Each structure stands twice: as structure tokens, then as C-alpha cells.
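> Below are the sequence and a predicted model for it; my questions follow.
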Amino acid sequence: MNVLDLFGYLIDLLAVLLLALGLKGLSTVRSARSANGLAALAMGLAVLGLLLQLQPDPMAWLWIAIGTAIGGLLGLLTARRVPMTAMPETVALFNGCGGMASLLVAMAVALYDSDGADLVELISIVISVFVGAITFSGSIAAMGKLQGWLGTPGWTQSSVRHGVNIALAIAALVGAFALPGDPTGSPLWLLLVASSLLGIGVTLPIGGADMPVVISLLNSYSGVAAAAAGFVVGSQLLIVAGAMVGAAGLILTQVMCTGMNRSLVSVLFGGALGGSAPVGGGGGEAGYSRIVSCSAEECAMALENAERVVFVPGYGLAVAQAQHALRELSKLLEANGSEVSYAIHPVAGRMPGHMNVLLAEADVPYEQLLEMDTINPEFPRTDVVIVLGANDVVNPDAKNDAQSPLYGMPVLEVDQARQVFVVKRSLGAGYAGIKNALFELPQTAMVFGDAKAVLQQLCTELRSQGVGKAA
């Protein structure tokens, strides 16, 4: 081992340590930003360490520099231009890119450097191609569905899809078992094509309500593919990082399933909670008979006298880009002596942590973001709850109506509060496609309008009443 090899090896070990520390820091909102930077530094060091060990020729360095510049520029533009409402699609795309990267690494080794490969390396190539192809095609399909580019074909809602997916899985297995004997021949291409089509076939039938679970699962797949690619090229960091991402993705997937009262099997094979047709009756604006609406002025009067206020953010808040107006309102209430907090449901928004990131963008104090298990016991002593664009996650039928499709799903128990204001554009249903019993409760009043506009009106009304002037 020469000096450069030793130096590269030590850098690789340092990168593994920094990555572990970075991932640990992601467990809390307060340290997440610095931890993300630490993990990025670890990845940069890992690339440097690998290049020092491989010592590529000058032309290879040029191609590496060009690829790094293009990828870095695209990442920077994406990070700056993608709105929070499109973050789920962006995460799906990033998962797909991770799967594709692992796939390309395995394909390159199989086609150009498999002559001296041992059995472990060949099995790693199989896993990386299989999981990487599923991750890439499934992630692109998920992104297309979230963007509205892809619909849900009728055949994917019938038993036909199971037969198609089973046939594709068998074809992929045939290619996988045959690949060690012929790494550069037809088994590799059979495995690649069958796995890619399987990723699409599994993802297409899944509806919008279950998409957060799918994104989390695809994230786990990208980690497995990366770990397998690590064995292919002998990178310790890829193995460690892939294993961590794979395990974290599976844990998060289980958390999401629990938050929706769904099993992973039912999400992947049992149809969609938010599929092409409503699940229950009264999914549109019809079916309500006891709706009470009020103006922003009436809502502001209740807020002025409230000692404890809880905001419940939902996807409607993200659509309206109303997080900064919400923060402004909360500051006025705090200046008036109100205790303010935010109730975060595990599946609020369209991806895990969507609401946390949205509110952190508006500098909402981390300690005010309370998870469902923490905030639910506090609702009975809450004076006012403001629901902002959330729907299914606050529907009391999940607790009270055994006939409801939501029954058994853990929800935010806002119906226990003294007064509830629901800010929505209309009475339209959520992803579950059913009416919300919360809207007809005697303590509930609807404030119709765009979330940002309503919150700005509330701020104006409170200031006109002298709230916040002392601050």
C-alpha cells in the first residue's frame, strides 16, 4: 500500500465517522441544517478518498470534474427554485437519482470489469441492478403522479396488475440467477428491463393518500441499492451510508403506515386509500347540513381573548405559501399573552416532515412544534384551534365511526378544543374522499378563503384591536 492509498483509506474512514455524526444530527430539527452540511462534507471526502486510491488518468479527472460541476449546478438550481409544495416530487426524483447512480455503477462493473469478480461482487451487482432499477422507475412514476403527469390506469386497479407484476418479478429473478454465469450477456439486460417495469407496475396503482409511504419506502430502496454498490466498488462509505439510509427509510415507512392505520402490504398490494375513486360517500362539497361559517373579524375576536391557541398546518398551508403570515400571527398572539403551539400529524402534507420543514422556513421555534401524541392530551384545555388546510388528519370519524374508511387512523383530536376555526377554500374532501365530521360540530366554524389571505386579515384585525402594539 503506497502513501496515496493509505491517505485515501484514512480519508474514507473519516468520511464514515462524519457521515454517522451527520445522520445522528438529523434526528432533531434544531441540528438538522448543520448535520446536513456535515453529511455533505463526508460525501465529498469519500469521493476524494476513493479517487486517491484509484488514481485515475488525467482524462478521467476531466470527466469527473465536468460531471461534478453539472450535477452541483443542477442541485443548486433545484434547491433554490423548487417550492415547498413540490418538495415531495423533488424527494421522489432524488430517490430515483440515487437508485440510478447505484444502477449505473453496477452496470459499468458488470460490463467492463466483471472478469475477476468473485461471487460476493456478482451477487452485489444483481442486488444493485434489481433494487436500483426498481427505485429509479418507481420514483419517476411517483413523481409523475404527484405532478399530475400520470394517472391511474384502470387495469392497475384490478387483479390483472398482480399477474403482470408477478410475471415481471419472475423474469427479474431468472435474470438474477443467470447473471453470475454470464455477467455481460442477456441475463443482465433481462434483469434491468424486468426490474424497471416492475418498479412502474408497483407504483402506478398507488393513490395520493398513500404516496408519502411510497416515497419513504423508495428512499429505503435507494439506500439498499447504494449499499450493494458499495460492495461492488469496495467503498466503505457507500456500504455504511446505504445501510443507514435503508434502515432509516424502513423505520420511517413503518411510522407513516402506523400514522395512517395502514399496513405496508395493503399500501403496495391492496389498492389505494386515495385512488381514482372516492372511498366513501359525500366526498365533494355536498352532504353537509350544519355548516357554520364566520368572517376573519369574528375569528380575530376569539383569538384576542384566547389563552391557549393551537395551529394545525396542512397541505393547504403549503399551497398558499402562508407559513410566514402564520408566524406573524403567532407573534401577535404571543405578544398578547397567548400560549401558541403547532400540532404536527405524522402524515400532514405530502411527505414525512413536510410541515416541520415548512414552519422551520418561517423561523417557528422548534419547541412549539408538537407531535400528535404530545398535543392530543392538551386539546381539552385549548381555547382556540386554527386548522389550516388539513382535512383527514383532523376527522373525528376516525375515532367515532366504525364504518368510516379512516376508522382506526390516529388523528389530531381538535374536536376536544373549546372552539375550532377551519380555514379552507371550500368544503372539498381530502385524499380519503369523504366528508369531515369536524366541520359540522357545534364548536366549529369555517373561514373560507386562501390560507395566506385569511391569516393576513387576522393580523390586520388584531392590530386594529391594539394587539401587539406594546411589543
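Done, it's in.
> alpha carbons only for contacts and neighbour counts from here, please
Will do.
> residue boundaries of the helices in the stretch 101-250 of the chain?
If DSSP state H, counting those that start in this stretch is used as the criterion, the helices of the stretch 101-250 of the chain fall at 119-147, 160-178, 186-203, 211-233, 236-260.
> what's the first one packed up against?
Think helix 119-147. Packing contacts for helix 119-147, counted by 3 or more C-alpha pairs under 8 Å, 6 or more residues apart in numbering; DSSP states H and E, involve helix 87-112, helix 186-203, helix 211-233.
> Can you say which of the ones you listed is packed in most?
Mean neighbours per residue, mean count of other C-alpha atoms under 10 Å, is largest over those for helix 211-233, with a mean of 28.
> For that one, enumerate the helices and strands it packs against.
helix 87-112, helix 119-147, helix 236-260.
> Dump the helices of the stretch 101-250 of the chain to TSV, plus distance to R418.
Listed next are the helices of the stretch 101-250 of the chain as TSV, based on distance: least, C-alpha to C-alpha, whole Å:
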stretch	distance to R418
helix 119-147	36
helix 160-178	48
helix 186-203	42
helix 211-233	32
helix 236-260	25
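> take a look at this one as well, against the first:
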Amino acid sequence: MNISLSIIYLIATVTFVIGLKFLGHPETAKKGNLISAVGMILAIIGTLFLHDFEVPTINYILIGAALLIGTILGWVIAMKVAMTKMPELVSLFNGFGGGSALLIGLVEFSKSVGVVEKPSAAITSTILSAIVIGSITFTGSLVAWAKLNGSMKDLRLPKYNLINNIIFILLVAFSAYIVLMNTDSYLLIYVLLIASLIYGYLFVAPIGGADMPVVISLLNSLTGIAAAITGILYDNKVMLVGGILVGSAGLILTFVMCNAMNRSLKNVIFGAFGGDSVAAGAGSKVGGTIKKTTASDAAVMMNYANKVVIVPGYGLAVAQAQHVIHELEELLTKKGVDVSYAIHPVAGRMPGHMNVLLAESNVDYDKLIEMDSINPQFTNTDVVLVVGANDVVNPAAHNDPSSPIYGMPILDVENAKHIIVNKRSMNAGYAGIENELFFNQKTSMLFGDAKDALTKLVAELKNM
């Protein structure tokens, strides 16, 4: 590798690290994304024009066409995607990354077919790892995408945990056999490929909806690992470092999501992703009566409050009501009310979903308070407004050992003096269970579409 390309790779690597650092806070996330993108562009340009080997002109034409088509498609998709569809887009992009890794693995394996000097066991192991991890990420991400958009339901085979674990062990054993035999048989490779694709499907298919944030984080980590493996295959340092950064960041995020969902990583990988536990808790019923309220009554309650905490959820995103809720927040603030937002790590359909949603409506980042910091404040909160959130405020996580979410850290909104919950209906949340909070004596239910209900609430407050 020439010195100029090495310098460009070093600069690109630094931009990746800086960009990842900036992505850790909503206020600097956009800048971090742009910095990383510039680094990636530099790495691509350097790879194309500063390499030490001959490349046919037709290859440049094909690569240029692929870059152009990919750029146009990516731009159009990113501009048109709705905020509610962002988790699905992330899953789809994860799948593309995995698919690229498995194709690279197949190409590299084909180079070893028919040659006298076979690749070393280390190289063969790396190739097989790219194929297996890429295949699992590809089909697993596509299944996650289908489940997120509602086109696929949970699939629960009898003893599916046992089946999945056996297939995983067989995949490892079969890969080891191919390495030890030092074979260049296409048949064995395609058997491994098909088995990995099937495992990726079975790995994600039984997952309950409440665990999807954990799965997205884990698949993101696998995509990074697959990219790092391809970096090893091509001896490409920037590809290796980028993959390691994505893989490690995804794994750290997976641990954060595991803690937020009250799951260990061992349980995520080899356990029952919530499917069995949901079934076990499905029999528990919540009793009591609900108290309805109107936009007028809710406005009066909030108008005379000193402190109001807003809890956003997926229903807010579905209704595209982020701009209206920001207007509500500004109106209350002008009236002297202390307003903040309580952000649960898994509110919405993916990590950071609510942060991005509220940033879109220019909500002050200082008003977005994480769960551990906001929970002690609820006892001094006059009114909590829950908009479209369900499982992350369900007291069953504390009170009901039979509940599938028992032990999950939640926002302790039940400790506030008054609670207003906006929902379309009394239907269960993403975890498929009833919410004890709705029957709390301090809770008033404001039924209706989030955008419509909040618009009426703003109108009432303006008249006061």
C-alpha cells in the first residue's frame, strides 16, 4: 500500500472515531454523521485511484455506475422515509451489509477453487465467518424488517430454542469440518450458506415485539463484525477499523438495551426473546375502572401546574404529532410551567427513536431527560402527559411477577400527582399486555389520535 493511500485511510479512520463520538449526543449527532460520511468518501476515492494494481477500465465504469445508483437510491429512500418507518430502514440497511459480506465471502472462496496452494486455515476460517455471519445478518434483518412493518407474525415452532441452538452448534461444527478438510467444494459451501440463511430466519422469527430494540442493536453489531471480516480478507485497514467500530458500538448498545429490557445477553442469544414469557404472562388480568377526560379539563390541569413531564411514545410518531407537542411545550413554558420530556431507552421501535423524533421538531436537547435522571423527579411533578407510550410506563414491571415485562426498568410516572394518558383506545401495547397505569386513580384517559388530541389541547390552553 502506498504512503498516500495509508494517509487517507488514517484520516478516514480518525473521522470515523470522531463521528462516532459525536453520535453519542443528539445535539452533535448530525455533525458526527456528516464527518463520518466525509471520511467514507475519502476512503472510497483513495481506494479507487491510489491502489498499487492494474484495474481494467470496464471495472471503473461498473463501480461508478454502482456508486451512482446506490447514491440515488439511498438519497431518495432517506428523504422519503417516515419517522415511524426508520426502524424498518435500519433493519433493511443492516441486511444489505450482511448480504455484502456473504457475497464477498463467496467471491473470495471461489479464488481458492482449483488452485494448487490452498489458503491457510486462518484465511479459510475468515472466509467462512464472512459467509455465516453475513447470511445470518441478511435473513435476520429481513425478518426484523418484515415484523416491524407488520407483514410477518411471530413464528414459534415446538422447542424452537432447542432447534435454534442445535442449528447454531451444527453451523460451527460444519464450518470447522470445512476448514480441517481444506476443501474447495462448492457443494459444502452452498450447504453452509443455505443453513446459515435458514438459521438467520429462525433466529429472529420467534422474537416478540417488545424485544425488537434489542434485536436491532444485535443485528447492527453483527453487521459491523461482518464488515470487519471483509476488511481482513482484503487487508483493508479502514474497512477493518470501521467494522470494529460499528460492531463494538452495536454490542455496547445491545448491552444498554438488554438492561433496559431486563435481559441478559446470554438470554438474548440463546433464550426466548420474550415469546414464551409473553405467553406465560398473558393470563394475568388488570381490573378496575378508567377515568376519561377532555382536552378542556386536561388543559386546565396543565395550565395551573408548576411542573409538567411529557412522556413520548410510538403513538406520537405514528400520528406525526412531534411538532404539535413542541408547540404545547412552548405554550406551557410561556405560562411559567417547567416542562421536560422523559425518554425511556426503548421508547418507540429502536434505540434513540424518540430523541430523533423530537429533534425533528427542534425541541431543546436539554429538555430531553433520560430515565434514570427523570425518575426521581416524578414525585415532585404535578402533571405527567403520556402520549402514545404504553409498556415503558406500565407499573406491572414492578408489581406483577407473572408479567412478561416484570423487572424491566420503566418510567415511574405513577409517582406523579396527576397523570394524563393519550391513546387511541384501550388496546394493549407492543408487549401485548394490559397497562395497570390506566386504572390508577390518579390517571385520566384522553382518547383520540395524538395529533388531534394535542391540537385541541393547545387550542384550549391558548384561550386561557
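Right, received. Where do you want to start? Given the structure is predicted, the values throughout are model-derived calculations rather than measurements.
> what's the TM-score here?
Here the TM-score for the pair of chains, by TM-score structural alignment, normalised by the length of structure 2, is 0.94; 458 aligned residues with a C-alpha RMSD of 2.0 Å.
> sorry, back to before: who wins for proximity to G67 of structure 1 among the helices and strands packed on helix 211-233 of structure 1?
helix 87-112 (12.4 Å; C-alpha to C-alpha).
> nearest to A335 of structure 1, of the helices of the stretch 101-250 of structure 1?
helix 236-260 (34.3 Å).
> The closest one vs structure 2, average offset?
By mean C-alpha distance after the TM-score superposition for structure 1, the fitted helix 236-260 of structure 1 averages 1.0 Å away from its aligned residues in structure 2.
> So what's the residue count around A65 of structure 2?
Using other C-alpha atoms under 10 Å, A65 of structure 2 has 12 neighbouring residues.
> returning to what we had before: of the helices and strands packed on helix 119-147 of structure 1, which approaches L48 of structure 1 most closely?
Closest to L48 of structure 1 of these is helix 211-233 (C-alpha to C-alpha; 14.6 Å).
> sorry, back to before: switch the helices and strands packed on helix 211-233 of structure 1 over to a markdown table; also include distance to V213 of structure 1.
Written out in a markdown table, the entries for those read as follows (distance: least, C-alpha to C-alpha, whole Å):
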| stretch | distance to V213 of structure 1 |
| --- | --- |
| helix 87-112 | 11 |
| helix 119-147 | 11 |
| helix 236-260 | 6 |
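> show me what contacts the most centrally placed residue in structure 1?
Geometric centre of structure 1, nearest residue: M351, 3.0 Å, by C-alpha atoms, centre = their mean. Residues near M351 of structure 1 by C-alpha atoms under 8 Å, 6 or more residues apart in numbering: 88, 211-213, 215-216.
> hang on, the earlier thing: distance to W155 of structure 1 added to the helices and strands packed on helix 119-147 of structure 1, as CSV?
Compiled in CSV, these are given as follows (distance: least, C-alpha to C-alpha, whole Å):
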stretch, distance to W155 of structure 1
helix 87-112, 24
helix 186-203, 11
helix 211-233, 19
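> Point out the one among the ones you listed that comes closest to L441 of structure 1.
Judged by C-alpha to C-alpha, the one of those that comes nearest to L441 of structure 1 is helix 211-233, at 29.4 Å.
> Report the mean deviation for that closest one after fitting onto structure 2.
Compared with structure 2 after the fit, helix 211-233 of structure 1 shows a mean deviation of 0.5 Å (mean C-alpha distance after the TM-score superposition for structure 1).
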